[in-house]
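Trainee: predicted model and sequence below, questions to follow.
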Amino acid sequence: MLKGLCRFTGVVALVCSTFSSALRADNSTQVYTGTLGKTPIVLEVNPDTGDGRYFYQKYRKDLVLSGTKEGEMLVLEEGDETQPHPSMRLQPTPDGWSGEWTSAEGKVLKVELQQAKLAPVPADTLPYLVQLHDKWPYEYLRLLGLKLKQGQTENFMGYTLQWWSEPQSKIQLFEVVSGYSGQARERINQQLMARLWRGVTGYFECANDYTATNYDQLSQPMWMTTSVMSTVISTDSYCGGSLSDQDNEALNFDAKTGNALTLEDVLWVGQGKPLHFERNYYQDDSSQAWSDYRTEEWTPWLLAQLLRLYPNEMTAKPETEDNDCRYNSEDPWSYPGWYFTEKGIKLAPSYMHSAAACRNTGWSVLPYSVVKQHPGGIALQLP
């Protein structure tokens, strides 16, 4: 399972006859590798506007760029307008850009950039990393060279878990090393390791040299049986701006197949065949039918169930006006987080960053006796 990860540890090579063609991150931005002075960097930029970002390979942290065009020249300003900052002036070359970087103090360094070209990935590379290689080369290059460190082994509900961490970011998650069929375990572990690397990417995207930031992430297995599995990843972060953020993301799996489960796979209260819709982390995918179901059928039904099961909690008056969670309104329950527990499905209401504390409900469990009356699209053995 980890061979693909172990191979994802080489030094970034910039020139090789076997490399693929030049890469574009999407339709508007291009990715370049090269040097600032003598230091290797990776830069992603919209050549029409100059907006973009770059990182030093040694540190991997994003440095945001805003730009203008002066004829063919790109003038890139680093950081924000609250303080003096470095800038780049770049002229196009046949395979990239060439120019100068000037610090806020006036120090000048040469910049040489070529369009990024990546070596093909080995056949056993983690699918998530293959996706980055093919579609998001900037993020692939950011992770290239990082290694996971093996941590403790844990027994949880009769299953053996092996923990792994990335030392620089301290992001960690586990693999399942015993229990479940080999195929199901491989699929589960691929998704767990993808989430670990997503956390590493989030750490480096959050960090910058102009604002004091923090990005702390804690992963915890919640429930594991022969039928289903849940783990929760909790993230506390401050990446600039006026507010910090708290987020809990659950990963839920069908333990028989290893496939990820959506709420509609487990519980369906609509008409017709249950929908199956998964949001894509790197794309703003949407489904109108799914959104309509959530707002028109799911939310009114769930609100009625919670008011019946937890009337005091749902209608509790706030201590202060600023802490008015309004659990008895529909908005928090249209797109809740969820995971399996011993007694039922734990639902976490969704709130904006400013009301993140309202997400922490210890009581909002939908009992399996209710869930089983409204089976979802996949047959599951629930308690």
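Mentor: Ah, there it is.

Trainee: make it CA atoms for all contacts and neighbour counts henceforth
Mentor: Fine.

Trainee: measure the residue nearest to residue 126 when sequence neighbours are not counted to residue 122 for me?
Mentor: Computed as C-alpha to C-alpha, 6 or more residues apart in numbering, the closest residue to residue 126 that is not its neighbour in sequence is residue 4, at 5.3 Å. Plainly put, residue 4 is 7 Å away from residue 122 if you go by C-alpha to C-alpha, to the nearest Å.

Trainee: hold the first one in mind and look at this next one:
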Amino acid sequence: MTINTVKAQDYLLKGTLGRSTVVVDLIVSGGDAEVTYFYSTTCTDITLRGLKTSGGIAVYATHRSFLVGKNYDTSESIILKQNPDKSWTGTWADKKGKKQPMLLAPLDVATIKHPFADLPVVRQFKATEPYEFVRSYMLPVDRDANPTNKGKLKFKYIKLRGTSVKLLFLTEGLESAMMAKVNNMMINKFIEFACSYCSCAANIGAPSYEYNIENLYLSENILSVYVTFQYFCKGEPHADGGEEPINIDLKTGEELELEDLLYLSKVAVPEPGSAKWFAYREKVYAPQLVALLQGLHPKQMAYKEDCNYNGVKLWVNPEWYINDKGLYISPVFPREIAPCRNPEWSFVPFKVVNERKNPGKKIVLP
């Protein structure tokens, strides 16, 4: 994080705070200093800000109150100095005067043998965010002792210890290579979710971060998970939230696109997320989707002043997942009218999905 326009010096360090192992990201930019660190037992960020001094740095944990417009609660402080051998030594103190020694040394991520080094998120962390790379390596996780049965499939949850963050991985029911492919996709997502939770340093105390698995559909052919988040991270003026659908074809190990299940146009689909893709979705796909939903749910799709579900732009990039009824699909409303999102009625029955799915794909649905 750059704290002003002066080129920053960024130090990735590992060592001890008292008897505890910590990983530290120290940024010095001009006369400013910032320390973000986590204990190996939790991996949850603590951020302190302060100044570069003639003898080193002095930083303090301050929490910004957007209600009263000022900083308060200097719950801890750290004073550090760099030694000739590039190590850092200093003292941590809380506001009651309790002190602990700190001893830190530079950490080279090339020395870390990450068990998931080949996953996309881990490769990205190593290349661009070494602090997150170290965190992803040290995440404290638990796994279910016993699997859950779902037909011929069995799965367990992997969980970020002490939190609600979890995601399933398969243990039986697929050919080994396919199961490994699917599980790598799920572990990749889990690492994203867990690191996101850990980096959400709260305004006060522990991170204000709610994580829920709202939908889990698992058959021999399809895995569909829908995760929601509500969070209030340090430095943010208001709470926010988001959703993350995961939809995987268990016969191919590929993540499904909405066009795979609702093939509403023969127009070639541009690269997802590109400018051409958004134009295609708005001009071609979304109008067809609205027409389909108007036919399936005419009363609910009728114009209403509070939630006008006929707006084409609301359906350009909808959230969607598979449940027992069929394909659930939700429009995306602005934050100020978020209550209009996720209507209960907004689904396409399996019968219709089977009629409209992409004929070029071998997707098996009920």
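Mentor: Perfect, thanks for sending it. Just so you know, these numbers come straight off a predicted model, no measurement behind them.

Trainee: overlay them and tell me the TM-score.
Mentor: For this chain pair, the superposition-based TM-score is 0.76 by TM-score structural alignment, normalised by the length of the second structure; 344 aligned residues with a C-alpha RMSD of 3.7 Å.

Trainee: on that earlier part again, so which of residue 4 and residue 122 of the first structure has more stuff around it?
Mentor: Neighbours were counted for residue 4 of the first structure and for residue 122 using other C-alpha atoms under 10 Å; residue 4 has more, 17 against 12.

Trainee: what residues are up against that one?
Mentor: Contacts for residue 4 of the first structure (C-alpha atoms under 8 Å, 6 or more residues apart in numbering) come out as 122-126.

Trainee: residue 268 of the second structure matches what in the first structure?
Mentor: When the first structure is aligned by TM-score structural alignment, the residue opposite residue 268 of the second structure is residue 273.

Trainee: contacting residues around its match?
Mentor: With C-alpha under 8 Å, 6+ apart, residue 273 of the first structure has these contacts: residue 377.

Trainee: most neighbours among the contacts of residue 4 of the first structure, which one?
Mentor: residue 126 (23 neighbours).

Trainee: the residue lying closest to residue 94 of the second structure once chain neighbours are set aside - how many residues pack around it?
Mentor: Once flanking residues are discounted, residue 94 of the second structure sits nearest to residue 76: 4.2 Å by C-alpha to C-alpha, 6+ apart. Neighbour count for residue 76 of the second structure, taken as other C-alpha under 10 Å: 20.

Trainee: and if you look at the one 5 residues further on?
Mentor: Using other C-alpha under 10 Å, residue 81 of the second structure has 18 other residues around it.

Trainee: got it, and residue 309 of the first structure?
Mentor: Residue 309 of the first structure: 16 neighbours (other C-alpha under 10 Å).

Trainee: show me what it aligns to in the second structure.
Mentor: Match for residue 309 of the first structure (TM-score structural alignment): residue 296.

Trainee: I'd like the distance between that match and residue 122 of the second structure.
Mentor: Counting by C-alpha to C-alpha - residue 296 of the second structure and residue 122 of the second structure are separated by 43 Å.

Trainee: in which helix or strand would I find residue 280 of the second structure?
Mentor: Using DSSP states H and E, residue 280 of the second structure sits within helix 275-280.

Trainee: check which element follows that helix along the chain.
Mentor: Beyond helix 275-280 of the second structure toward the C-terminal end (DSSP H and E), the next one is helix 286-296.

Trainee: how close does that following helix sit to the first structure?
Mentor: When the first structure is superposed, helix 286-296 of the second structure averages 2.7 Å from its matched positions, counting by mean C-alpha distance after the TM-score superposition for the first structure.

Trainee: list of residues touching that helix?
Mentor: If you take C-alpha under 8 Å, 6+ apart as the criterion, helix 286-296 of the second structure is touched by 264-265, 301-302, 310, 312-313, 315-316, 346, 348.

Trainee: for stretch 243-253 of the first structure, same thing?
Mentor: 188, 228-238, 259-262, 337-340, 353-354, 356.

Trainee: which bit of the first structure covers the longest helix seen in the second structure?
Mentor: Assignment by DSSP state H gives helix 176-199 as the longest helix of the second structure. Aligned by TM-score structural alignment, helix 176-199 of the second structure falls on residues 182-205 of the first structure.

Trainee: what's the average distance of the matching stretch to the second structure?
Mentor: Relative to the second structure, stretch 182-205 of the first structure is 2.4 Å off (mean C-alpha distance after the TM-score superposition for the first structure).

Trainee: quick one: buried residues of that stretch?
Mentor: 184-205 (16 or more other C-alpha atoms under 10 Å).

Trainee: now do stretch 327-344 of the first structure
Mentor: 327-328, 330-341, 344.

Trainee: for the residues you listed, which one is nearest residue 379 of the first structure?
Mentor: Nearest to residue 379 of the first structure out of these is residue 340 (C-alpha to C-alpha; 15.0 Å).

Trainee: quick revisit: the residue nearest to residue 94 of the second structure maps to what in the first structure?
Mentor: By TM-score structural alignment, residue 76 of the second structure lines up with residue 86.

Trainee: can you give me the strands for the stretch 51-200 of the second structure?
Mentor: 56-60, 63-65, 70-72, 76-82, 88-94, 99-106, 141-143, 148-150, 153-160, 166-172 (DSSP state E, counting those that start in this stretch).

Trainee: could you export these as a markdown table, including distance to residue 288 of the second structure?
Mentor: What follows is the strands of the stretch 51-200 of the second structure, written out as a markdown table (distance: least, C-alpha to C-alpha, whole Å):
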| stretch | distance to residue 288 of the second structure |
| --- | --- |
| strand 56-60 | 55 |
| strand 63-65 | 46 |
| strand 70-72 | 50 |
| strand 76-82 | 57 |
| strand 88-94 | 60 |
| strand 99-106 | 56 |
| strand 141-143 | 43 |
| strand 148-150 | 35 |
| strand 153-160 | 36 |
| strand 166-172 | 34 |
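
Trainee: nearest to residue 275 of the second structure, out of those strands?
Mentor: Between the strands of the stretch 51-200 of the second structure, strand 166-172 lies closest to residue 275 of the second structure; by C-alpha to C-alpha that is 31.9 Å.

Trainee: ok, and what's touching stretch 69-87 of the first structure?
Mentor: Residues contacting stretch 69-87 of the first structure (C-alpha under 8 Å, 6+ apart): 47-51, 63-68, 88-92, 101-104, 210.

Trainee: just the endpoints, please. Distance across that stretch?
Mentor: Per C-alpha to C-alpha, the first residue of stretch 69-87 of the first structure is 13 Å away from its last.

Trainee: same deal with stretch 133-142 of the first structure?
Mentor: Start and end residues of stretch 133-142 of the first structure are separated by 11 Å (C-alpha to C-alpha).

Trainee: need the contact list for the counterpart of residue 349 of the first structure in the second structure.
Mentor: Here residue 349 of the first structure is matched to residue 331 in the second structure, going by TM-score structural alignment. Residues near residue 331 of the second structure by C-alpha under 8 Å, 6+ apart: 309, 314-315, 317-319, 341-342.
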